[in-house]
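*Asks:* here you go, sequence then predicted model.
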Amino acid sequence: MIIKKILNNGGVVTTNKNGAEIVVLGKGIAFGKKVGDTIPQDKVYKIFSPVSDEQRKVLLQTIHETDPIFFQIAQKIVDRLKKEEGIELADSVYITLTDHLATSVERGKKGLYLSNSFLWEIQNYYPKEYRYGIWALKLLNKQFKLNFPEDEAGFIAVHIISGELGNDISDFKKSVDFIKEITKIVRYYFKINIDYQSLSYNRFVIHLKFFWKYMVYQKDKKSFGDLSSEILEVIKNSDVAAYKCALKIKEYITKTYNYDLSNEEVMYLAIHINKITSETEKKNEIRRDD
C-alpha cells in the first residue's frame, strides 16, 4: 500500500486493491515517511473503510486532532478483550473510545472528573466489561499520572458495551432499561431481594443481554427453535411459579417491544428464574439456621 495522505505519525490515507480509499493506523506508521512511500505492513494494527462521507469526515478529523497515544491505548483495550474473552468489537469503537480517552485525559489534567449516573447498573449488569474498564482506568492513571475515580471505568465500559452491540451508545441505556424492567418483574413477582452478585443472576443478565440484542436487531431472522407442547408441559409442571413469572415477562415484552416469545424463549427464562429463586431460598434458609 502506498501513502496518499499523512494524517499524523500514527495514521495515513491510502487505497485498497479495488481502488477504494481506506485509512490505516499503526504506531509510528508515518514517522519519517512522505506521500508516495510504502506503508510498513508490520506497523499496521487497524484499517478503516469508511462507507459514507460523514464517516470519513469524522474519522479523518479524529485522527488528525488526536494524539496517537490514545489510539494505541484503545487498541490495547480492544486487543485484550479479543484475546481473553474472544469479543469482537465494532470498528466504530476505535474512534469513539479513542475520542473519549483523549477528552477524559484532557479534563483530568484540569482536575475535572465526571460522575457516572449508570455506574451501579454497569457494575451489576455488565461486570465483565466493567472489569476491563477498571484495568483501562489504571492504565490511564499510570500513563498520565492522574487519579480517575471508578466512574471513568464505567464510561469506558459503556464504549466496550456499545462495541459489542455494534450500535451507538444510546443502545446501552436501552439494554440497561430492558434488564432493569425484567429484573423488577422477577423481584416483585416473588417478593425477593435478588443478590446481584450471585452466579445465577449473572447468568440471567448475560442471557437477557444477548436476547435483547437478538430481539431488537435480528428478530426478522428468527432462528430459535420452538419446543413441542409436551416438553413445555413438563417445564411448566416442574416449577409453576417460575413459568408463570416467565409468562409475565412474555406479556411485558409483547406489549413493550411487539415481540412474541417462543416456547423455547419462555423455557430459558423460566430456567434462569428458577435458579435465581432457588439460590435465594437456600441463602434465606442458611440465615434462618444461623
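*Replies:* Happy to help now that I have it.
*Asks:* every contact and neighbour count from this point should use C-alpha atoms.
*Replies:* Fine.
*Asks:* so which bits of the helix or strand harbouring V176 are buried?
*Replies:* V176 is located in helix 170-190, with elements delineated by DSSP states H and E. For helix 170-190, a neighbour-count test (16 or more other C-alpha atoms under 10 Å) marks D171, F172, S175, V176, F178, I179, I182, T183, I185, V186 as buried.
*Asks:* excluding covalently adjacent residues, which one is nearest to the first one?
*Replies:* On the basis of C-alpha to C-alpha, 6 or more residues apart in numbering, the spatially nearest residue to D171 that is not a chain neighbour turns out to be S162, at 7.0 Å.
*Asks:* number of residues surrounding the one you found?
*Replies:* The local packing of S162 (other C-alpha atoms under 10 Å) involves 22 other residues.
*Asks:* still on that earlier bit, not counting the helix holding V176 itself, show me its contacts.
*Replies:* Contacting residues not belonging to helix 170-190 are listed as 121, 125, 158, 161-162, 165, 193-194, 205, 208-209, 212-213, 245, 248-249, 273, 277 [C-alpha atoms under 8 Å, 6 or more residues apart in numbering].
*Asks:* rerun at 7 Å
*Replies:* The contact list for helix 170-190 (C-alpha atoms under 7 Å, 6 or more residues apart in numbering) reads V158, I161, S162, N193, I194, V205, L208, K209, W212, C245, I249.
*Asks:* this is the other structure I want to compare:
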Amino acid sequence: MERPVTVKKTLNNNVIIAEHPAYKEVILIGKGIGFNRKTGDEIEPEIAEKTFLLRDPEEKQQYVNLLPHVSEELIPLMSDVLNYVEERMEEPLHEHIHVALTDHLAFAFHRAKNNLEFSNPFLSEIETLYPKEYQIALEVVTIVYDKTGVQFPMGEVGFIALHIHSAVTDKSLREINRHNRLITQLVHIIEEQLEVTVDRKSIDYHRLVQHLHRAIHRIYTGETVGDQTNLDNMLKKEYPLCYNLSWKLIKVMQRQLNRTVDESEAVYLTIHLQRLTQK
C-alpha cells in the first residue's frame, strides 16, 4: 500500500494538491475528496479516482487558475473521460491534456447550454488523419451526453480528437492546427487548378490527405524519398498540368513551413494528382 500524502491545498471539493513522498506534488481528483480537508492533513492516495503529476510549473498554475471557472460536478466527469481515453488509446497521455481538455470541455458545456454553435472547418481532414482519435472523441461525446444530457455538436468531436492526438504525440495543438490548415489549403488549390471536387468521404480524398500529411512529416524530419530524376523527366513530359501543380503545392509548403522540400516530392505528388484527374 502507498504511503499517505499530505494536503498542500484544497482547490475545491473534488480536487486537492498534495505532497507525495516520492513525486513531490501530485493532483488528486475524486468526488468529495477535498471536502473539509485542511493543509497538513494526511490522506491515503488510494481514495482518489485519479492521481496525476503536473511537472511543468506553468501547466500546474494554469490548472489551478482554470478550476474556479469549471463547474465542480464536471471535475469527476473530466476524470472519467481522461481515464477512458487513456484506456482506449492504450498508451499514456501527456500531462498537458489535463489542462487543455478540461478547459476545452468546460467551454464546450458553456457553448452547448447557450446554443452557441462552434463550427470546425477541418472536420473531414481530422477524421481522415486521426481515425482512432476521432472514433474515441465520438465515444467521449456519447459519455458526456449519457451522464449530463448535454449534446455536443459534431464540430466538438474534431476538437476533442485533436486534443487526444496532441496528448499522445506531445505535439502542440497550434502545430497540429497549422498542419491541418495547410492540408486544407493544398486540397483547395488542387480542386481549383484541376477543376474537380474531391468527395470528402472517398478513398481518393483519404489517400490525398494522408499523402500530404506524410509529405509534411518528411519535410519536418528531413527525410528524403530518393532520387527520381528519370521518372521526374517522364512525368514533366507526360503530365505537365499535374507536374506544374505539384511544384506550386511544394512552394506553398516551403513558404508555410519555412523548410526546404526534397525535389523528389514532386514525383509522388504528380502521380497522386494524375490519379485524381482520371476519376
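*Replies:* Structure received. All of these numbers come straight from a predicted model, not from anything done at the bench.
*Asks:* and the gap between the residue nearest to D171 of structure 1 and I185 of structure 1?
*Replies:* Distance of S162 of structure 1 to I185 of structure 1, computed by C-alpha to C-alpha, to the nearest Å: 25 Å.
*Asks:* how about Q72 of structure 1?
*Replies:* Applying C-alpha to C-alpha, the value for Q72 of structure 1 to I185 of structure 1 is 43 Å.
*Asks:* can you tell me what L97 of structure 1 aligns to in structure 2?
*Replies:* In structure 2, the residue matched to L97 of structure 1 (TM-score structural alignment) is L101.
*Asks:* got the contact list for that match?
*Replies:* When contacts are counted by C-alpha under 7 Å, 6+ apart, L101 of structure 2 touches H163.
*Asks:* buried sites along the helix or strand harbouring it?
*Replies:* Using DSSP H and E, L101 of structure 2 falls within helix 96-113. Neighbour counts over helix 96-113 of structure 2 (16+ other C-alpha under 10 Å) mark 96-106, 108-109, 112 as buried.
*Asks:* out of the residues you listed, flag the one nearest to M89 of structure 2.
*Replies:* I97 (13.5 Å; C-alpha to C-alpha).
*Asks:* isn't the closest one right up against A167?
*Replies:* Yes. In this structure, I97 of structure 2 is within contact of A167 by C-alpha atoms under 7 Å, at 5.6 Å.
*Asks:* need the residues touching each of the two.
*Replies:* If you check I97 of structure 2 and A167 against C-alpha under 7 Å, 6+ apart, no residue is contacted by both.
*Asks:* got a list of what L89 of structure 1 touches?
*Replies:* Neighbour list for L89 of structure 1: G163, E164, G166 [criterion: C-alpha under 7 Å, 6+ apart].
*Asks:* just among those, which is most surrounded?
*Replies:* G163 leads the contacts of L89 of structure 1 on contacts (other C-alpha under 10 Å) with 24 neighbours.
*Asks:* now the helix or strand hosting it on structure 2. Mean distance?
*Replies:* Per DSSP H and E, G163 of structure 1 falls inside helix 150-165. On superposition with structure 2, the mean distance recorded for helix 150-165 of structure 1 (mean C-alpha distance after the TM-score superposition for structure 1) is 3.7 Å.
*Asks:* neighbours of L116 of structure 2, how many?
*Replies:* Using other C-alpha under 10 Å, L116 of structure 2 has 12 neighbouring residues.
*Asks:* and it, that's in a helix?
*Replies:* No. Per DSSP: H, G, I helix; E, B strand; the rest coil, L116 of structure 2 lies outside any helix segment and is coil.
*Asks:* and the aligned partner of T14 of structure 1 in structure 2, how many residues sit next to it?
*Replies:* For T14 of structure 1, the aligned residue in structure 2 is E19 (criterion: TM-score structural alignment). E19 of structure 2 has 18 neighbours, counted by other C-alpha under 10 Å.
*Asks:* E19 of structure 2 - that's part of a strand, no?
*Replies:* Yes. When classified by three-state DSSP, E19 of structure 2 is found to be part of a strand.
*Asks:* quick one, what contacts it?
*Replies:* V5, T6, V7, K8, E25, V26.
*Asks:* just the buried residues of these.
*Replies:* Neighbour-count burial (16+ other C-alpha under 10 Å) applied to the contacts of E19 of structure 2 gives V5, T6, V7, K8, E25, V26.
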